[in-house]
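no letters, just coordinates:
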């Protein structure tokens, strides 16, 4: 019960530190949190809304989400609380192996604001792994002529934890003939050695049973053990010797599987089985054992599967040469992997608009894209561009993020939609390329007034016409779209001979047809001058006017009259 309460207290203190670190980083313009590994799914990481001064209502309404560069998504955002939480249980050793710092990076995308925020979460270690030996049953062979003080390298234990939770000490028990010495390597790694403390006598004891114990620095400490059986042999007075202490080779990551990367060589001047040398990896990780094979007889190191520079840039292996008498020598092999341009740039559209108004201001963000290349050096340097002939440009937003923004005002009447191609090319030779297409529709704005087909209209109408007779039709077109392009016609009011024009003629609102409402008399009205207005359906509407001249044609509808001399008066009644 005391142990459980202690662990809970340490976890609470770790989370408190996480909050304090986040507040300090937010003040610098960057969010950083720290949480221990193995937290349950849904555990609190940080209050993103508070640290970024974002309103909770805005997070839900504007579509905020958390994205990670790789396929795995370790964190999620609770829009209702603004908290960053774990999306799954995180194993630090699986994620970062022996890295001193385990940093997981992600981004918070606020789609409504077209903004992105960088978040770093440090995964701290807990003591959840015990030290382990590759083999728990070991056998060492020693000549009975071995002098006291001779040292024999023992297999190292491995603890996947780091810091104080990692391997800290070794202890040996079981026999007075042997003691333990622990040497610190150049890299700080502890290397146990079996030291012969007392001369051996095969006739007295052919075997010695020992127990090697490895302990970490956790609280409570975890341990792992390996049993060592020492077989005492007859004299073999020469040990194998490698031709060099360190073998180094550089190979490109695309070297074919089955290739021999290098060959190690050790010689032993003894005769018979005591001079026969066989090679092995005394300590090798599961990962490296799936990549490299050491031929026991020749010392050739062969490639079992493809190398990947993006996965690992170098490998350090320990090789052992052991003769038939059990005496051995060790050497180090360093295999450096060089990068080959085998990864094309990857373009991810993190947020994008599907439509935009044609009156959007220059600099309006229409898309947020993320570009990365898993190669290194020049092979991983990415240049981005847009397709030619589009009114858009790229602006760098954050590290590998780019914003696609409008470069100038749009005009739907020239182009109603765009397929914008985002191109990415790396610096390799030859360069690798990739692209992504953004489909964007331009929404109409009522920015065009109706235009008449003719600058002015005129028509002739014979007098004594029928009421309702069609005089002519005016036509106007509007370059806008939808309701903004719907044209209606009406007569601009005026007066003729004291009466309104609308009592003489009318215009059909939908078709622009002009009709005579009365029968004209040339002797009374010889021509009409009027204006017709075309108005679109925008808000507010736009309009234009055109003049219409109507000429009344004379007809022979009056007989001649004699004005002088006047006719004689008619005779009266007789």
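Now that the structure is in, tell me what you want to look at. In this text, all values refer to a predicted model and were calculated from it rather than measured experimentally.

could you use CA atoms for every contact and neighbour count after this?
Noted.

now do the contacts for residue 313.
336-338 (Cα atoms under 8 Å, 6 or more residues apart in numbering).

any idea how far it is from residue 306?
The gap separating residue 313 from residue 306 is 13 Å, by Cα to Cα, to the nearest Å.

then residue 336?
14 Å.

the more surrounded of these two?
Neighbours were tallied for residue 336 and for residue 306 using other Cα atoms under 10 Å; the higher tally belongs to residue 336 (18 against 13).

and the more buried one, which helix or strand is it part of?
Using DSSP states H and E, the element containing residue 336 is strand 328-338.

surely residue 360 is in contact with residue 411?
No. Contact between residue 360 and residue 411 fails when scored by Cα atoms under 8 Å: they sit 10.0 Å apart.

quick one: which of the two has more around it?
Legend: neighbour count by other Cα under 10 Å for residue 360 and residue 411, higher for residue 411 (19 against 16).

nearest spatial neighbour of that one, skipping sequence neighbours?
residue 358 (5.6 Å; Cα to Cα, 6 or more residues apart in numbering).

and for residue 130?
Distances taken as Cα to Cα, 6+ apart put residue 222 closest to residue 130, at 5.1 Å, once the chain neighbours are dropped.

how many other residues sit next to the one you found?
20.

picking up where we left off before, buried residues in the strand holding residue 336, which are they?
328-333, 335-338 (16 or more other Cα atoms under 10 Å).

I'd like these laid out as a markdown table, including distance to residue 275.
Below are the buried residues of strand 328-338 laid out as a markdown table (distance: Cα to Cα, whole Å):
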| residue | distance to residue 275 |
| --- | --- |
| 328 | 11 |
| 329 | 13 |
| 330 | 16 |
| 331 | 18 |
| 332 | 22 |
| 333 | 23 |
| 335 | 28 |
| 336 | 32 |
| 337 | 35 |
| 338 | 38 |
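
for the protein, what's the longest helix?
helix 2-27 (DSSP state H).

between the next helix or strand after that helix and helix 2-27, how many degrees?
Later in the chain than helix 2-27, the nearest helix or strand by DSSP H and E is strand 31-36. Relative orientation of strand 31-36 versus helix 2-27 (axes from the mean of the first three to the mean of the last three Cα atoms, to 10 degrees): 170 degrees.

report the secondary structure state of residue 94.
helix (DSSP: H, G, I helix; E, B strand; the rest coil).

next, count neighbours for it.
Other residues close to residue 94 by other Cα under 10 Å number 9.

ditto for residue 382
22.

now do the strands in the stretch 51-200 of the chain.
64-67, 75-78, 83-86, 103-110, 115-124, 132-133, 137-143, 151-153, 157-158, 167-173, 178-184, 190-196 (DSSP state E, counting those that start in this stretch).

try this one side by side with the last:
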């Protein structure tokens, strides 16, 4: 964005210089608004011009007023309405898509006042609505139990997923279908609810070889939304030995540029039984939706391989809970932690957020002529940047804050025209 320069007499230039110096010290303001997700494009967010006490342009002049909004990142979620000067949504916003597994969803943008060389940071909290029902990854679950299983034994069930947040998220589970079973719900340290199938009454294969159950998940919305999964329990003959993993926790570190298809780690469990009771199969009992699209577990070998390219900036670590189950329904569980390490795969990005098209020949040293924003999505030393100007030019760069840099005059110039795209 560029604003055409104007010619000032000497007195006006001195006055402008003093105003700019004072304004730069107080220009780093911040506003905070809140708006529900899924609002239509053009929905009102806030009157930023009024709230910041800016001079109100004529309604028809916003497009030429030198006032504009720049979103953080590559997506433009907000815009400045040309007639009213209100901050409005530039598109429909889906909180679950933007802020997966984040309790508070905050988007940031900046209000650039080009002619005054100011910018203001704006935070917009995207609040949740109950637009998702709890859902299970599968519609039917298969469980197998030995007829000698002791009443009171517990078996972990698949957890429902509800991407909504707060009171609209998953609230409770219910089980129906058979007097032989009841439901227990364990709360993890992180607050997640983990349903478990409890054997309430001894099984008898000769009496019934199968049991049909229904597990229902309910959220806390008003009205509440629900999701269900059918559970079929098969009763088997006795099984003497339980599969045992070689270790309870598997930890592996992999660089983000590891090729797709690579085996990252292999889990192994042994069972002393023979035949179907000694044949162990592996399955993932707990995994996030995102991780399920990245990793694949081989049910026969226990190897975990990569389905698609890793991105350190998109995810630093993933935790899986893996189960080894024999043909008689006995099982053991282990945790797998996959940590992604960063590589220098992003180049620094430079954008001109505001610039003067013209500068007077007698402008004093330190006159601000451009506002630059520099960022590198890598982390650590890979994300550190250094800025410099090439060539013998009468300008220098000043670092400010929030990855912003000022380009200022380093000496009095005889006559310098600077055009920035």
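Alright, I've got the coordinates. In this text the structure is predicted, and so the values were computed from the model without any measurement.

sorry, back to before: does the corresponding residue of structure 2 for the residue nearest to residue 411 of structure 1 sit in a helix, a strand or a coil?
By TM-score structural alignment, residue 358 of structure 1 lines up with residue 361 in structure 2. In three-state terms, and counting by three-state DSSP, residue 361 of structure 2 is coil.

mind listing the helices for structure 1?
Under DSSP H, structure 1 gives helices at 2-27, 48-51, 56-61, 92-96, 286-289.

mean per-residue distance, the fourth one versus structure 2.
In the superposition with structure 2, the average deviation recorded for helix 92-96 of structure 1 is 0.3 Å (mean Cα distance after the TM-score superposition for structure 1).

for the second one, same thing?
Comparison of helix 48-51 of structure 1 with structure 2 after fitting gives an average deviation of 0.8 Å (mean Cα distance after the TM-score superposition for structure 1).

residues contacting residue 460 of structure 1?
471, 550-553.

of these, which belong to strands?
When DSSP state E defines the strands, the subset of the contacts of residue 460 of structure 1 inside them is 471, 550-553.

tell me, how many residues neighbour the match of residue 358 of structure 1?
Counted with other Cα under 10 Å, residue 361 of structure 2 comes out at 12.

could you dump the helices of structure 1 into TSV and include distance to residue 527 of structure 1?
Listed next are the helices of structure 1 as TSV, based on distance: least, Cα to Cα, whole Å:
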stretch	distance to residue 527 of structure 1
helix 2-27	81
helix 48-51	76
helix 56-61	65
helix 92-96	93
helix 286-289	101
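
burial check on the aligned partner of residue 230 of structure 1 in structure 2, number of neighbours?
Aligned counterpart of residue 230 of structure 1 in structure 2: residue 233 (TM-score structural alignment). Neighbour count of residue 233 of structure 2, defined by other Cα under 10 Å: 16.

now residue 38 of structure 2
Around residue 38 of structure 2 there are 17 residues (other Cα under 10 Å).

next: residue 252 of structure 2.
Neighbour tally, residue 252 of structure 2, other Cα under 10 Å: 12.

and residue 76 of structure 1, by the same measure?
21.

ok, residue 397 of structure 1 next?
16.

for residue 191 of structure 2, same thing?
Neighbours of residue 191 of structure 2 (other Cα under 10 Å): 8.

distance of it relative to residue 169 of structure 2?
From residue 191 of structure 2 to residue 169 of structure 2 the distance is 12 Å (Cα to Cα).

now do residue 131 of structure 2
10 Å.

more crowded one of the two?
residue 169 (23 against 15).

show the contacting residues for the more buried one.
Applying Cα under 8 Å, 6+ apart, the residues near residue 169 of structure 2 are 130, 134, 162-163, 219-221.

at 6 Å what do you get?
Taking Cα atoms under 6 Å, 6 or more residues apart in numbering as the contact definition, residue 169 of structure 2 lies against 162, 219.

structure 1: which residue goes with that one?
So residue 169 of structure 2 corresponds to residue 166, using TM-score structural alignment.

how close does that match sit to residue 6 of structure 1?
On the measure of Cα to Cα, residue 166 of structure 1 and residue 6 of structure 1 end up 20 Å apart.

again, but for residue 292 of structure 1
Distance, residue 292 of structure 1 to residue 6 of structure 1, by Cα to Cα: 44 Å.

who has more neighbours out of those two?
residue 292 (20 against 12).

residue in structure 2 paired with the more buried one?
Under TM-score structural alignment, residue 292 of structure 1 pairs with residue 295 in structure 2.

what residue in structure 1 is paired with residue 129 of structure 2?
Match for residue 129 of structure 2 (TM-score structural alignment): residue 126.

state the distance from its match to residue 3 of structure 1.
Taking Cα to Cα, one finds residue 126 of structure 1 at 14 Å from residue 3 of structure 1.

ok, those two, which is more surrounded?
Neighbour totals were compared for residue 126 of structure 1 and residue 3, and residue 126 leads with 20 against 10 (other Cα under 10 Å).

what sits closest to residue 394 of structure 1 if chain neighbours are left out?
residue 404 (4.9 Å).

the one you found matches what in structure 2?
Match for residue 404 of structure 1 (TM-score structural alignment): residue 407.

state whether that match and residue 370 are indeed in contact, as I suppose.
Yes. Using Cα atoms under 6 Å, residue 407 of structure 2 is in contact with residue 370, at 5.1 Å.

re earlier: for the contacts of residue 460 of structure 1, which one is nearest residue 534 of structure 1?
residue 471 (17.7 Å; Cα to Cα).

so the closest one touches residue 515, yeah?
Yes. If you go by Cα under 6 Å, residue 471 of structure 1 and residue 515 touch, sitting 5.4 Å apart.

show me where the stretch 301-450 of structure 1 has strands.
Using DSSP E, counting those that start in this stretch, strands in the stretch 301-450 of structure 1 cover 314-322, 328-338, 346-352, 355-357, 365-372, 382-386, 392-398, 401-406, 417-426, 433-443.

residue 119 of structure 1 is nearest to which of those?
Taking those one by one with Cα to Cα, strand 392-398 is closest: 11.9 Å.

who touches the closest one?
402-407.
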